[in-house]
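1. only geometry, no sequence info:
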């Protein structure tokens, strides 16, 4: 659901205010559409989007391509909503002047979005989109589809055939929240007398006040009931027959054409811009998730390498120096994952900063590691394995902390933020379960050490 302030900013950028319905200057509307089109192309052509993310969001990228084509053609897409049997498909056909959409009395007639150019207004680029009924048998799935169609439509016609039910009013409120202009079409107007119809229209305008403008609540008869005609033959015999009546949708058609002519390009550009913004957010989130998953695997790989290396190195204390080199190599790899490459020297300095903060926070742990390193050289038998595994587990834990802290620094754009390195590293330490990490590390290292001894 688009943020209202964002909608207003975009309206100010590419067109006039929605509530005023003023005419957008053609030059301004064209310039706004061109800027939105450039943004869509930049999103589609962005080389920084991984292939895996493009594949995962393929349907969304395809929709952006369709929106770009729509902008270039100057089309205005209009979604037709309503409950089953209110006459959505029939209204679409009446506006088109041909049987473009399936019409039936059973639930489930409309199961997918269908598109057709509005015959009598092709030069204005109106496209009607029929949608599933909001109370179809397979309700949740089809209602979800209907609201997805609303996201890529520039204007919505909500069709009813009498006073609004609670279900219809709730759906109308949800649609209004999408910030699309709404028209309410009271269908089957031929069933009412003039006074009754006027009263019902006034009642509907009161019920939807704040959701639909009063002048956008209109009466239509998409498929009026046949008129009974009595004819008298030459011999004076009366015969009755039914005569089909033409649809009465002129007022609605005129309203659509007026909106298309007045602010069609503005609405189309705004909708495309909002959708592209949502997709950009999704892409950023997916890239962040992908990077985080790759980074987690990378850190785990270096944890194993460092833990085993520290455990196997027979030279006291020297293994800690070798481990620092592994940490620096890990940070270099992490910087590439996040698209902010660091040199080996830069990586070493970052590891030094993180290690200094860790030493200040956890001096006792690093002291234990130094003792364990020294003990390895004078222990024998199984005690060597156990001691080595304990020291390797501490090395593993240190790599987790350094990796997570470096990741925090890179996600921040090579910055610790206003709080600085001390607070960032402290937050990382506090967020991790040290005991579970050490337990996992000891088990993994012991398994590998015993395998090597065997």
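-> Here it is on my side, so go on. A quick note: this is a predicted structure, and the numbers were derived from the prediction, not measured.

2. From here on, just use CA atoms for contacts and neighbour counts.
-> Will do.

3. could you pull out the helices for the stretch 351-454 of the chain?
-> For the stretch 351-454 of the chain, helices defined by DSSP state H, counting those that start in this stretch occupy the ranges 363-376, 382-411, 420-431, 434-453.

4. Revised request: answer the last question for the stretch 1-150 of the chain.
-> Under DSSP H, counting those that start in this stretch, the stretch 1-150 of the chain gives helices at 4-14, 26-45, 51-56, 58-73, 88-96, 139-151.

5. got another, please set it beside the one above:
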């Protein structure tokens, strides 16, 4: 049965495939939804990994609901005071989002369904301003929301600043469709407005389609007019003006109708792909940590066993048995179980390569084994610790080489066992390993003799 990351790794490419009249496939919205459900329900994901990525799995749940409900999520993004919240309210034709004159009015991401497009499931998400002073967390939240939305409306109220251009480039890297809304167009004359829209199209070339740079007036300034009363006195009045967001609303509705489900599917696939990579890395890290602890346990067991065995050379046979048992356990950690005989053959291959590379070390170990039976008193402890340390070091090498073989799917790779084992030997600090081994073994030997 394929693992969960094998099943979802192709989400992004499959989701872009045009649907056809054939039965639903993983390329369709329904197919992606089924694949997301498989990811959520996959029993092969370790519980600790699932817990550490709980927020991301919750997002997958939300994306699944979005696809199943046919929703299109739109992040309203931009600089503080550009009018993001006001634009969202104008599109919704109600006060769904807080509008204020102070920086930082929006402190969280608040979704609300677009009334006119309820049948299309268009959902707006207001976000914090990207340039809030001291608001790095809010800016991070804004980028995070944009990443899991289906498209982004970037609100500006004039020509783009360097910060805004940088933010647009970052957003473009998320591969979300971008619409730039030039807000507060009521402040400009017709010629000024057209000139500013043209400059925005130039500055966003390659990031935003020209037709997706649109002028809006989310909260127009009141219009001042003068009336003459019955006594002939001039009286100034202010009249609230209606929002002008029709062009943007029609553009959003057109996108929702034409490609809403496709966008949701593609973006869910992209996010699932990133989650897959995170889960794979967490599992790989957990396996490496567990393998490291397992190898150390066998190093201690082998080092002490070799040091304590009073029979010359027989201690080496004990060591070989421990190495084979260690490799069996490592194979289970990496989900590629080996039998005891398979483990023994693998240890033999690694040991042969080590003997070819490090003949002198193995000669020292055999000599120490012979000397141990002829020594007495404290010399036995010292000699035993030295031999045990060499056994410890050999176990580290065998364990790491076996781990590399298992990580590669029971393969030594293109250059074979000789190169793989040589790389392991070169990557480890022999002196520090031997020093640690001697200290640990002496401590344990002294405890036993106390």
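-> Great, that's in hand. Keep in mind the model is a prediction, meaning the values are calculated, not measured.

6. before we move on, back to that, of all the helices of the stretch 351-454 of structure 1, which lies closest to residue 228 of structure 1?
-> If you check each of the helices of the stretch 351-454 of structure 1 against residue 228 of structure 1 by Cα to Cα, helix 382-411 wins as the nearest, at 74.2 Å.

7. which part of structure 2 lines up with the closest one?
-> Aligned by TM-score structural alignment, helix 382-411 of structure 1 falls on residues 378-407 of structure 2.

8. how much distance is there from the matching stretch to the middle of the chain?
-> In terms of Cα atoms, centre = their mean, to the nearest Å, the gap separating the centre of stretch 378-407 of structure 2 from the centre of its chain is 37 Å.

9. Any buried residues in stretch 270-289 of structure 2, and which?
-> Residues 270-273, 275-276, 279-280, 282-283, 286-288 are the ones in stretch 270-289 of structure 2 that count as buried (16 or more other Cα atoms under 10 Å).

10. corresponding residue for residue 225 of structure 2 in structure 1?
-> Under the alignment (TM-score structural alignment), residue 225 of structure 2 pairs with residue 229 of structure 1.

11. re the thing from before, wait, which of the buried residues of stretch 270-289 of structure 2 is closest to residue 438 of structure 2?
-> For the buried residues of stretch 270-289 of structure 2, the residue nearest residue 438 of structure 2 by Cα to Cα is residue 288; the value is 24.4 Å.

12. Assign the closest one to helix, strand or coil.
-> Following DSSP: H, G, I helix; E, B strand; the rest coil, the label given to residue 288 of structure 2 is helix.

13. Residue 161 of structure 1 maps to what in structure 2?
-> That one, residue 161 of structure 1, aligns with residue 157 by TM-score structural alignment.

14. What is the neighbour count of its match?
-> Around residue 157 of structure 2 there are 21 other residues, counting by other Cα atoms under 10 Å.

15. can you pull the contacts of it?
-> 82, 83, 182, 183, 184, 185 (Cα atoms under 8 Å, 6 or more residues apart in numbering).

16. Matching the fourth one against structure 1, which residue comes up?
-> With TM-score structural alignment as the criterion, the equivalent of residue 183 of structure 2 in structure 1 is residue 187.

17. my read: that match touches residue 221, true?
-> Yes. Look at residue 187 of structure 1 against residue 221 with Cα atoms under 8 Å: they come within range, at 5.3 Å.

18. quick one: common contacting residues for these two?
-> Residues touching both residue 187 of structure 1 and residue 221 (Cα under 8 Å, 6+ apart) are residue 91.

19. circling back: of the helices of the stretch 351-454 of structure 1, give the one that comes closest to residue 67 of structure 1.
-> helix 382-411 (31.8 Å).

20. can you tell me which residues contact the match of residue 225 of structure 2?
-> By Cα under 8 Å, 6+ apart, the neighbours of residue 229 of structure 1 are 240, 241, 242, 243.

21. most tightly surrounded among the helices of the stretch 1-150 of structure 1?
-> helix 88-96 (a mean of 25; mean count of other Cα atoms under 10 Å).

22. In structure 2, what stretch matches that helix?
-> Here helix 88-96 of structure 1 aligns to structure 2 at residues 84-92, judged by TM-score structural alignment.

23. hmm, back to that, export the helices of the stretch 1-150 of structure 1 to JSON lines and tack on distance to residue 119 of structure 1?
-> Converted to JSON lines, those look like this (distance: least, Cα to Cα, whole Å):
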{"stretch": "helix 4-14", "distance to residue 119 of structure 1": "28"}
{"stretch": "helix 26-45", "distance to residue 119 of structure 1": "24"}
{"stretch": "helix 51-56", "distance to residue 119 of structure 1": "36"}
{"stretch": "helix 58-73", "distance to residue 119 of structure 1": "15"}
{"stretch": "helix 88-96", "distance to residue 119 of structure 1": "6"}
{"stretch": "helix 139-151", "distance to residue 119 of structure 1": "21"}
